[in-house]
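Peer 1: Just the structure for this:
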Amino acid sequence: MKDQDLIDVQEVAPAEVGELDLYQRREKIYTRKIEGFFQKIRLFTGWPLLIAYFGLPWMMWDGRQAVWFDLPERKFYIFDLILWPQDFPLLAFLLIIAAFALFAVTVVAGRLWCGYTCPQTVWTSIFMWLEQRAEGSRNQRMRLDKAPWSVEKVVRKIAKHGSWLFVAFATGATFVGYFYPIRELLPDLLRFSAGQWAMLWTLFFTLATYINAGWLREQVCTYMCPYARFQSVMFDKDTLIVSYDAKRGEPRGPRKRNADYKALGLGDCIDCKLCVQVCPTGIDIREGLQYECIGCALCIDACNSVMDKMSYPKGLIRYTSERELEGGKTHWLRPRIIGYVIVLSLMVGLFSYRILTRVPLELTVIRDRNELYITTAQGQIENIYTLSLVNMDNAMHEFEINVSGIEGAVIIGDTLHTLFGGEIRNINLRVRAAPEQLTTPSAEIVFRAQATDQPDLQARSESRFMRPL
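Peer 2: This next block holds a predicted model:
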């Protein structure tokens, strides 16, 4: 990609600030409530996340919690799927796929994730709604904060922070409920009988939610989230972004509804500043693309409502590309997008194949190093091994153990073992071989465990068989 195809993300300082100070004191943002097409879309992206987050721990599956990360037992239950520490590479691979998907979406549609699905955005919207219910509209909240303390002000503040803490506690307790059975956790928390770690982590995530969504809000997106800083690397002139059409809107200025603003030399923007009042990060989108913009489209709905009232065409602020604003046409099929689609398809295909062909059985073999070998009275050679057999399936299976790699080698001990679902068993056994079959001091030997009722459920592990020099 050529350098001229990239677009700049600006850092716009307030007019009264000569130099942008990254550590300047936060000024509280009073957002205005607005409704519109894109806000209805956000309901369909935010509510599924909330329902899944709060509902999954309460679902029962096969007599247990459907989604449960059992750390003491080192098992992650996700419906029928049971993941073990040995499956962590799959989790890392899944995170890589998610990162690539985020990059691909960013190239096409900018910060779509931030504006519609990011938990920080969703929970902040909930807290802002509770704030509006407790303290009123934007102007009412501003007047309330400036007013001296009174009974009404105290009651409204308590109602706001009380509702925030309730949602924060529900969020924190639900998160801990993924690791601690939630049907036991909530009664234990209410009785203060939960373990200290459960109570500590619940308190931690409660405070984290309360502070992030209630107090920090836009600062999380602006300063704490690294995505805001490197998004411009992925943007190009064809990326869909929330933009103000300066050619159509400038020069801006107030006017009467039925005035001939063209004769007055004005553009479509009436400078009502409604787009600024609804912005959760407090920016003026008319100043150009800024890294604080999370693409939530609140300013689009606000501007469209004004355009409707003024009988002007909608779209003064809209989702568009830099190339389209310059009079060109957005290119949808671009090398970067094609590359992301190909890579993502391959990664998703490989991940799906690994999940579908995953064998819920693990066999590990450790040879006894205290005694390299044993010579029997008949002159045969024996080695001692410890096998760790893990049945990662839900069902009980009987497994048969056999060896190969050395002709005539036999196992001395029980070769049939029945393991319950999720059971780990250490098995001590000896392997005997004739010395004439051993041509070198160290020979490779292969152990195999196979379910007698399910032949495709098998695992193997290699080790060494030692003989006298």
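
Peer 1: From now on I want contacts and neighbour counts done on CA atoms only, so please keep to that.
Peer 2: OK.

Peer 1: Quick check: closest non-adjacent residue to Val242.
Peer 2: Sequence neighbours aside, Tyr319 is the residue nearest to Val242 in space, at 4.6 Å (criterion: C-alpha to C-alpha, 6 or more residues apart in numbering).

Peer 1: Return the residues in contact with that neighbour.
Peer 2: 240-243 (C-alpha atoms under 8 Å, 6 or more residues apart in numbering).

Peer 1: That one belongs to a helix, doesn't it?
Peer 2: No - according to DSSP: H, G, I helix; E, B strand; the rest coil, Tyr319 belongs to no helix; its state is strand.

Peer 1: Quickly note the distance from it to Cys296.
Peer 2: 10 Å (C-alpha to C-alpha, to the nearest Å).

Peer 1: any idea how far the residue nearest to Val242 lies from Leu325?
Peer 2: Taking C-alpha to C-alpha, one finds Tyr319 at 10 Å from Leu325.

Peer 1: Likewise for Pro148?
Peer 2: Going from Pro148 to Leu325 by C-alpha to C-alpha gives 48 Å.

Peer 1: Comparing the two, which residue is more hemmed in?
Peer 2: Neighbour count, other C-alpha atoms under 10 Å: between Pro148 and Leu325, Leu325 has more, with 16 against 8.

Peer 1: Quick one: the strands in the stretch 51-200 of the chain, in order.
Peer 2: 60-61, 64-65, 67-70, 75-78, 81-83 (DSSP state E, counting those that start in this stretch).

Peer 1: roughly how far out does stretch 363-382 sit from the chain middle?
Peer 2: Centroid separation for stretch 363-382 versus its chain: 49 Å, with C-alpha atoms, centre = their mean, to the nearest Å.

Peer 1: in the lengthiest helix in the chain, what's buried?
Peer 2: Longest among the helix segments of the chain by residue count, using DSSP state H, is helix 151-177. For helix 151-177, burial by neighbour count (16 or more other C-alpha atoms under 10 Å) applies to 156-157, 159-161, 163-165, 167-177.

Peer 1: To compare against the first, here's the next sequence to fold:
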Amino acid sequence: MTMESKPKDFSKQSRIKIHQPDASKADRFNPRNRIYVRAVDGIWSTLRRRMGWIALSFFLILPWIPWGDRQAVWFNLAEQKFHVFGLTIWPQDLTLLAALFMIAAFGLFFVTTYLGRVWCGYTCPQTVWTFIFIWFEEKLEGARNKRIKLDQMPWSFDKLWRKSAKHTAWLLISLLTSMTFVSYFVPSAEVYIDVFTLNASGGVYFWVVFFTLATYGNAGWMREIMCLHMCPYARFQSAMFDKNTFIVGYDASRGETRGPRSRKADPKALGLGDCIDCDLCVQVCPTGIDIRNGLQYECINCGACIDACDTTMERMGYDKGLISYTTENKLDGIKESVLRPKLVGYGVVLTVMILLFIYASATIAPVRMDVIRDRNALYRENNLGEIENTFTIKILNKTEAKHQYQLSVEGIDNAKWIGPQTVDIDGGEVLTLPISVAVDPVELKRSVTNINIVVKSEIDGELVTTTQETRFFGN
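Peer 2: Predicted coordinates for the structure are as follows:
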């Protein structure tokens, strides 16, 4: 039973149950039904806009920050190198990338357990780009009521130019977004110059067009459909919620019974609560829900309904906070508990993973070596009567500067190194070097001996030693 049909029943269950919409509002789940979002000002809307602009600015600027002879952030798929400022991640270091994703996941779990879906409401790209598109829509087509009337009007010159200008703006934003995203994988200067001079490769054109259309469709047309029907986060977030998670909540005990009244009227004398049933909280919601119906998975915790309600309460001379960031326990009059086992557990795991990631990132070896034995023959006897084993050594210079490396073998006395023992390798290059190790049979105590191939180099004033164990076979 909804609050409208039974306004005095404000049990816990009625407030927190997943909303089952009545027939009059069921069409909001229809992908073809458009939601006209009303503009709202307030502390949370201002915070959301500023955080959105900060996130957008980082996204647009990062590919243009120089770092030596390259851009600071560059995911070079062609050469299998991920550059993040001074850190270069190679395929051999992809465990770092996996750890980074795990940190992001546990960070999301921690924040969601504590603050609910603030990621969705304030920093999710879908939310940020959707509100940017809505801003252009408002500037070119007018406020919410004007946009509704415009869509209902027959086609005219005024409607044509407004619609054309809006979609042109959307496409330009989408194109800028797409080219910026591609610039993380292809040098940004090349992307912009080559695309507009028609010198880019077919792959670059494909991804630019693909992400342009994806951004245009997601933020311009699909909007809340992504949140309601496609985003999996809305579905599994309930597993992270508890009774102390901050949610956008409506204080039904204060707001009911709803009803319009004049500013001078005494609501208590009329048997009414503080809610004047203006429906502004519904009109400003980007997913089209009525927060007064309780906790709903479609709520993205953006706080727009809080700003709208606080504005109405201020005009009516009532206390703010009828809709607010609150918890289930607070709504029930139960003392809140910030430190609870699940939140502490997420926090501890997140902290440990961050520390391990920092340590692993700071201790990435600047040199990597692989030693591959000759698979055709275990050993051979050369013309001097020595036992000779052949190896292929691959040395990867993981720095961005050229360095000289000294190679040697340890583990067998008087072993001869056949091949170059001093090599120069450019930054980011892999040297493949075939060599042989020869030993007098007298020095061999057994048929299989463990040996070490050693590579030494002075990097940034520090002697770096890399060792790879292998086996030497004799007769």
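
Peer 1: what's the distance between the aligned partner of Met199 of structure 1 in structure 2 and Ser188 of structure 2?
Peer 2: Structural alignment (TM-score structural alignment) places Met199 of structure 1 against Tyr205 in structure 2. Plainly put, Tyr205 of structure 2 is 14 Å away from Ser188 of structure 2 if you go by C-alpha to C-alpha.

Peer 1: and these two? which has more neighbours close in?
Peer 2: More crowded of Tyr205 of structure 2 and Ser188, by other C-alpha under 10 Å: Ser188, with 22 against 17.

Peer 1: re the thing from before, for the strands of the stretch 51-200 of structure 1, which one sits closest to Arg32 of structure 1?
Peer 2: strand 67-70 (38.1 Å; C-alpha to C-alpha).

Peer 1: residues in structure 2 aligned with the closest one?
Peer 2: Against structure 2, strand 67-70 of structure 1 falls on residues 73-76 (TM-score structural alignment).

Peer 1: next one: stretch 248-258 of structure 1
Peer 2: Residue span in structure 2 matched to stretch 248-258 of structure 1, by TM-score structural alignment: 254-264.

Peer 1: ends of the matching stretch, how far apart?
Peer 2: This stretch, stretch 254-264 of structure 2, spans 18 Å end to end (C-alpha to C-alpha).

Peer 1: And it, what's buried?
Peer 2: Neighbour counts over stretch 254-264 of structure 2 (16+ other C-alpha under 10 Å) mark 255-259, 261 as buried.

Peer 1: before we move on, the earlier item: what about structure 2, which of the contacts of Tyr319 of structure 1 hold up?
Peer 2: Retained in structure 2 (both residues aligned by TM-score structural alignment, their matches' C-alpha atoms under 8 Å) from those: 240-243.

Peer 1: Give me the ChimeraX select line for these, limited to the buried ones.
Peer 2: Typed into ChimeraX, the line below selects the buried ones among the kept ones among the contacts of Tyr319 of structure 1, using 16+ other C-alpha under 10 Å:
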select :240,241,242,243
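
Peer 1: Let me see the contact set for Gly220 of structure 2.
Peer 2: Neighbour list for Gly220 of structure 2: 130, 133, 170 [criterion: C-alpha under 8 Å, 6+ apart].

Peer 1: need these in JSON lines with distance to Glu314 of structure 2, can you?
Peer 2: Listed next are the contacts of Gly220 of structure 2 as JSON lines, based on distance: C-alpha to C-alpha, whole Å:
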{"residue": "Thr130", "distance to Glu314 of structure 2": "29"}
{"residue": "Phe133", "distance to Glu314 of structure 2": "29"}
{"residue": "Trp170", "distance to Glu314 of structure 2": "36"}
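
Peer 1: Closest to Thr449 of structure 2 out of the residues you listed?
Peer 2: Thr130 (65.6 Å).

Peer 1: hang on, that closest one packs against Arg223?
Peer 2: Yes - using C-alpha atoms under 8 Å, Thr130 of structure 2 is in contact with Arg223, at 6.2 Å.

Peer 1: Give me the more crowded residue out of the two.
Peer 2: Set Thr130 of structure 2 next to Arg223 and count neighbours by other C-alpha under 10 Å: Arg223 wins out with 24 against 21.

Peer 1: Could you check which residue of structure 1 pairs with that one?
Peer 2: So Arg223 of structure 2 corresponds to Arg217, using TM-score structural alignment.

Peer 1: What are the neighbouring residues in contact with the closest residue to its match other than its chain neighbours?
Peer 2: In this structure, Arg217 of structure 1 finds its nearest non-sequential neighbour in Thr124, 6.3 Å apart by C-alpha to C-alpha, 6+ apart. Thr124 of structure 1 is in contact with 212-214, 217, counting by C-alpha under 8 Å, 6+ apart.

Peer 1: which residue lines up with Thr124 of structure 1 in structure 2?
Peer 2: Counting by TM-score structural alignment, the partner of Thr124 of structure 1 is Thr130.

Peer 1: Tell me the spacing between that match and Ala143 of structure 2.
Peer 2: According to C-alpha to C-alpha, Thr130 of structure 2 and Ala143 of structure 2 sit 16 Å apart.

Peer 1: Could you do Cys305 of structure 2 as well?
Peer 2: From Cys305 of structure 2 across to Ala143 of structure 2, the span is 17 Å (C-alpha to C-alpha).

Peer 1: and the two? which has more neighbours close in?
Peer 2: Between Cys305 of structure 2 and Ala143, counted using other C-alpha under 10 Å, the more crowded position is Cys305 (30 against 16).

Peer 1: Fine by me, we can end here.
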